[in-house]
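In: pasted the sequence and its predicted model underneath.
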Amino acid sequence: MEIPTKPTGRREEPPPPEHLGEVECLRLLRSVEVGRLAVRLSDGGVDVFPVNFVIDDGTVLFCTAAGTKLSSIQVEPIVAFEADHFDWYERTAWSVVVKGTTVQVTDPAEILELRDGELEAWQHDRKPFFVRITNPMITGRRFTVRRRIEP
């Protein structure tokens, strides 16, 4: 049985990552539907949840049901949110991170408006709570993934 060896050839060094401004970060976030929400749990640990979301007035807006995610952000509202994309053909990728404070939407008029909006839960379960990440600190970068060049 042959032991696999490292592929021959050299790796092309990609250009350095491009740091993105807030406007470009928000544009990229609008181009995807799912991100990951990192929360601190009541036992001191952390967990990450995939959420579908929209960008609403410069904030990340998502809906959720009662459970770990909602109870965690009610106790510790500071969160991190991340979304990204990888283009297989161009071998480019981007990643945007939003850090901020979650606020549950409680105004009945706003909740009615949001229920008629573009944000819908992907699962059949009812997700009646809308949550916004406010005071966002938004950072992002775009980068090229290294390619192997044949000799």
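Out: Now that the structure is in, tell me what you want to look at.
In: can we go C-alpha only for contacts and neighbour counts from here?
Out: Noted.
In: what ranges does this structure have for its strands?
Out: In the chain, the strands defined using DSSP state E lie at 10-12, 18-20, 34-40, 46-56, 59-64, 78-87, 92-104, 129-144, 147-149.
In: winner for burial among those strands?
Out: Greatest average neighbour count among the strands of the chain goes to strand 59-64 (a mean of 22), per mean count of other Cα atoms under 10 Å.
In: take this one as well and set it beside the first:
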Amino acid sequence: MTTINRRRALSGTAAIAVGVPVLAACGSDETDSATDPATSGASDPTSDPSSSETSDAGGGEALASAADVPVGGCFVVSAAKIVVTQPTEGDFKAFTAVCTHQGCLVETSSDGTIPCPCHSSTFSLEDGSPISGPASSALASVAITVDGDSITRA
């Protein structure tokens, strides 16, 4: 029988010797729908499955309808990784929906900010700048076109 001492147990060779898988204790390899590009938006009610279609009007990617975006809030188009905001009625802006802290997707909201669910960062509806951290960089601006009720990527 193999004797397991402290050094062997901590180095992982004891676990291999007895057939137990070794698990890392540091870092995070968690995969969830907010951070995994393969699953983000797969069952997310904040994105319209047709949002990746091309619009005939603007020639760009259809993102949302104006009705999807609350005044004083934002609407996340998960498939495109874009968040569309409406800081004041009729004033639409768009930013990347990928949080600048650790790459999670921000969430749809009507509370006056763009919230990130992973570490509670919030961003401005006006310019994508961070309001509260840990994120310290602004969300990148995305050019959009609003034609009637249709919002498309420019």
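Out: Perfect, thanks for sending it. Since the structure is predicted, the reported quantities are computational estimates derived from the model, not experimental observations.
In: TM-score of the superposed pair?
Out: Here the TM-score for the pair of chains, by TM-score structural alignment, normalised by the length of structure 1, is 0.24; 65 aligned residues with a Cα RMSD of 5.3 Å.
In: redo the strands of structure 1 as CSV? Include distance to Ile111 of structure 1.
Out: CSV is the format used below for the strands of structure 1 (distance: least, Cα to Cα, whole Å):
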stretch, distance to Ile111 of structure 1
strand 10-12, 51
strand 18-20, 32
strand 34-40, 21
strand 46-56, 13
strand 59-64, 11
strand 78-87, 22
strand 92-104, 10
strand 129-144, 7
strand 147-149, 48
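In: looking at those strands, which is closest to Leu112 of structure 1?
Out: Each of the strands of structure 1 has some distance to Leu112 of structure 1 by Cα to Cα; the shortest is strand 129-144, at 10.6 Å.
In: how much does the closest one deviate in direction from strand 59-64?
Out: With axes from the mean of the first three to the mean of the last three Cα atoms, to 10 degrees defining the directions, strand 129-144 of structure 1 sits at 130 degrees from strand 59-64.
In: okay, the angle between strand 129-144 of structure 1 and strand 78-87?
Out: Strand 129-144 of structure 1 and strand 78-87 are oriented at 50 degrees to each other (the same axes, to 10 degrees).
In: other SSEs contacting strand 129-144 of structure 1?
Out: Applying 3 or more Cα pairs under 8 Å, 6 or more residues apart in numbering; DSSP states H and E, we find strand 129-144 of structure 1 packed against strand 18-20, helix 22-30, strand 59-64, strand 92-104.
In: about what we covered before: between the strands of structure 1, which gets nearest to Arg27 of structure 1?
Out: Nearest of the strands of structure 1 to Arg27 of structure 1, taken as Cα to Cα: strand 46-56 at 9.0 Å.
In: Gly73 of structure 2 - how many residues pack around it?
Out: Neighbour count for Gly73 of structure 2, taken as other Cα atoms under 10 Å: 21.
In: then Val23 of structure 1?
Out: As a burial measure, Val23 of structure 1 scores 10 neighbours (other Cα under 10 Å).
In: ok, now Ile73 of structure 1?
Out: Using other Cα under 10 Å, Ile73 of structure 1 has 21 neighbouring residues.
In: before we move on, the earlier item: Throw the helices and strands packed on strand 129-144 of structure 1 into JSON lines and include distance to Arg36 of structure 1, thanks.
Out: Listed next are these as JSON lines, based on distance: least, Cα to Cα, whole Å:
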{"stretch": "strand 18-20", "distance to Arg36 of structure 1": "19"}
{"stretch": "helix 22-30", "distance to Arg36 of structure 1": "12"}
{"stretch": "strand 59-64", "distance to Arg36 of structure 1": "11"}
{"stretch": "strand 92-104", "distance to Arg36 of structure 1": "10"}
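In: nearest to Leu70 of structure 1, of the strands of structure 1?
Out: strand 59-64 (7.0 Å).
In: what angle do the closest one and strand 34-40 make?
Out: If you take the same axes, to 10 degrees, strand 59-64 of structure 1 sits at 80 degrees to strand 34-40.
In: which secondary structure elements does strand 59-64 of structure 1 sit against?
Out: Packed next to strand 59-64 of structure 1, using 3+ Cα pairs under 8 Å, 6+ apart, are strand 46-56, strand 129-144.
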